[in-house]
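# I'll drop the sequence and a predicted model, then ask my questions.
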Amino acid sequence: MADGNQVNGGLKSALEFGPVLAFFVAYLWLKDRTFTIGGTDYEGFVLVTAGFIPVLLLSMAALWKLTGHLSRMQVVTAVLVVVFGGLTVWLNDDRFFKMKPTLIYLLFGAALAIGLMRGESWLQSVMEGVMPLRREGWMILTKRVMWVFFGLAVLNEIIWRTMSTEVWVTFKTFGLTAAVFGFFMTQAGLFRTYAIEDQDPAE
């Protein structure tokens, strides 16, 4: 299999983010339509969710074939998409799919919390190659990411329960990604302070 470092960056990003953007576009296209299948009426959101599941699985299969690797986060996300997306379609109830991000962020936050209680940074195990930090830096960053995950879980609950489906879809597509990106942008000071240098100036 191909080495992940040799995969074209644009192709990799398209496979990772393409399904979510496709979900957003398809929802905008079908949101006001109702489809009758087998005598049951399905809103556009439910039909788009049904289509999103195989698209996501196919994109992840392509990523695995190209890189020979899928992160634990990707695998957990895929499982929850299948479970909650399947429940949404089977029960014809969009609430299950809207709850999915809540559960994802709660699980990730809880996993980081368990690692911290064991004196370990499980975030380091999945991101060390991207950001080489000293152990103290990883522990601080892990605590902060843990609270971000819990905060996003709460935020998702507030938005899908109090706002329209269109607002929630926009939030899920762009808001969650922007929030995570914005958080890491604010951690520049931590990265500078705890970065592992090629050579220790004190030596």
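Structure's in. What do you need? From a predicted model like this one, the values you see are computed outputs, not experimental measurements.
# okay, CA-based contacts and neighbour counts for the rest of this
Fine.
# Can you list the buried residues in stretch 97-108?
Judged by neighbour count using 16 or more other Cα atoms under 10 Å, the buried positions of stretch 97-108 are 97-108.
# what's the following helix or strand after the helix or strand hosting Met73?
Here Met73, judged by DSSP states H and E, is contained in helix 72-91. Downstream of helix 72-91, the first helix or strand assigned by DSSP H and E is helix 95-117.
# any residues touching that next one, and which ones?
For helix 95-117, the surrounding residues in contact (Cα atoms under 8 Å, 6 or more residues apart in numbering) are 49, 73, 76-77, 80-81, 84-85, 87-88, 121-123, 139, 142-143, 145-150, 152-154, 156-157, 160, 168.
# what packs against the next helix or strand after that helix?
For helix 95-117, the following helix or strand on the C-terminal side (DSSP H and E) is helix 122-127. The contact analysis (3 or more Cα pairs under 8 Å, 6 or more residues apart in numbering; DSSP states H and E) places helix 122-127 against helix 95-117, helix 135-162.
# ok, and here's another one to check against it:
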Amino acid sequence: MNPPILEGDPSDPRRKALNPGLKFLLELGPGLVFFFTTIRGAWLVGKFPILSHIGEPILIATAFFMVATALSLSVSWILTRSWPIMPLVSAIVVFVFGALALWLQDKTFAFMKPTIINSLFGITLLGGLAFGRSLLGYVFDSAFNLDAEGWRKLTFRWGLFFLFLAALNEVVWRNFSEEAWLYFKVWGTIPITLVFTLSQMPLILRHSLEDKTGKEEKAGK
């Protein structure tokens, strides 16, 4: 059976899962490209003067970010023959807002991109719950096997967390320097997300089907 073009349900046997380390690298890579290109933008222009036609360093970084995002999605497609839904949504926002930033020479679009992406994820997760569906499995790629109540609670919390990140991005880019926002975007959101993820482990352990199955098997012996 061929895998679906769009990433299927986490329980779909046709779905090909990426190696977790590679998946993490593909998701983090474009952001690192954006960070280092912005930091070294002046140096890059000195080495490759043609880049000056793109604009200031953050716009050059936006162009590189778009290319890196396209490459990341392409690698994912080559390995799984399907498009991962949430990275695909992120990529669409990246391409639309990146193109607007480059065309209008307005870096505001680059600042707002994380707000739009996180808002979309938050609204999608909470909206899915409103229709009785937990879509968080697409984010975690079947990393957890939870009961229905566990998925509902975890999805609700992650939905709120994405909205929190969206609001936080707005606060940072509107009230702090461009450099402060850049460091926050790469080196701030990752630790915040990691801490939040770890804080959800008690919930995950309480509702883990694997844990319950193991306890039932021990009780039956």
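Now that the structure is in, tell me what you want to look at. Given the structure is predicted, the values throughout are model-derived calculations rather than measurements.
# In a markdown table: the helices and strands packed on helix 122-127 of structure 1, plus distance to Gly4 of structure 1.
Output for these, formatted as a markdown table (distance: least, Cα to Cα, whole Å):
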| stretch | distance to Gly4 of structure 1 |
| --- | --- |
| helix 95-117 | 24 |
| helix 135-162 | 24 |
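# aligned partner of Asn136 of structure 2 in structure 1?
Actually, residue 136 of structure 2 is Leu rather than Asn. In structure 1, Leu136 of structure 2 lines up with Leu123, judged by TM-score structural alignment.
# Just the buried positions in stretch 88-102 of structure 2, please.
88, 90-95, 97-102.
# which outside residues touch that stretch?
By Cα under 8 Å, 6+ apart, stretch 88-102 of structure 2 touches 54-55, 59, 62-63, 66, 69-70, 73, 106-110, 113, 116-117.
# what's the distance between the residue most central in space within structure 1 and Thr49 of structure 1?
Central residue of structure 1 (Cα atoms, centre = their mean): Thr77, 6.7 Å from the mean position. Separation of Thr77 of structure 1 from Thr49 of structure 1 (Cα to Cα, to the nearest Å): 14 Å.
# same deal with Phe150 of structure 1?
Distance from Phe150 of structure 1 to Thr49 of structure 1, by Cα to Cα: 25 Å.
# who's more crowded, the two?
When neighbours are counted by other Cα atoms under 10 Å, Phe150 of structure 1 and Thr49 differ, and Thr49 comes out ahead with 23 against 20.
# contacting residues around the more buried one?
Counting by Cα under 8 Å, 6+ apart, Thr49 of structure 1 has contacts 23, 85, 88-89, 97.
# and the equivalent of Ser72 of structure 2 over in structure 1, what element?
Matched to structure 1 by TM-score structural alignment, Ser72 of structure 2 sits across from Ser59. Per DSSP H and E: Ser59 of structure 1 is located in helix 44-67.
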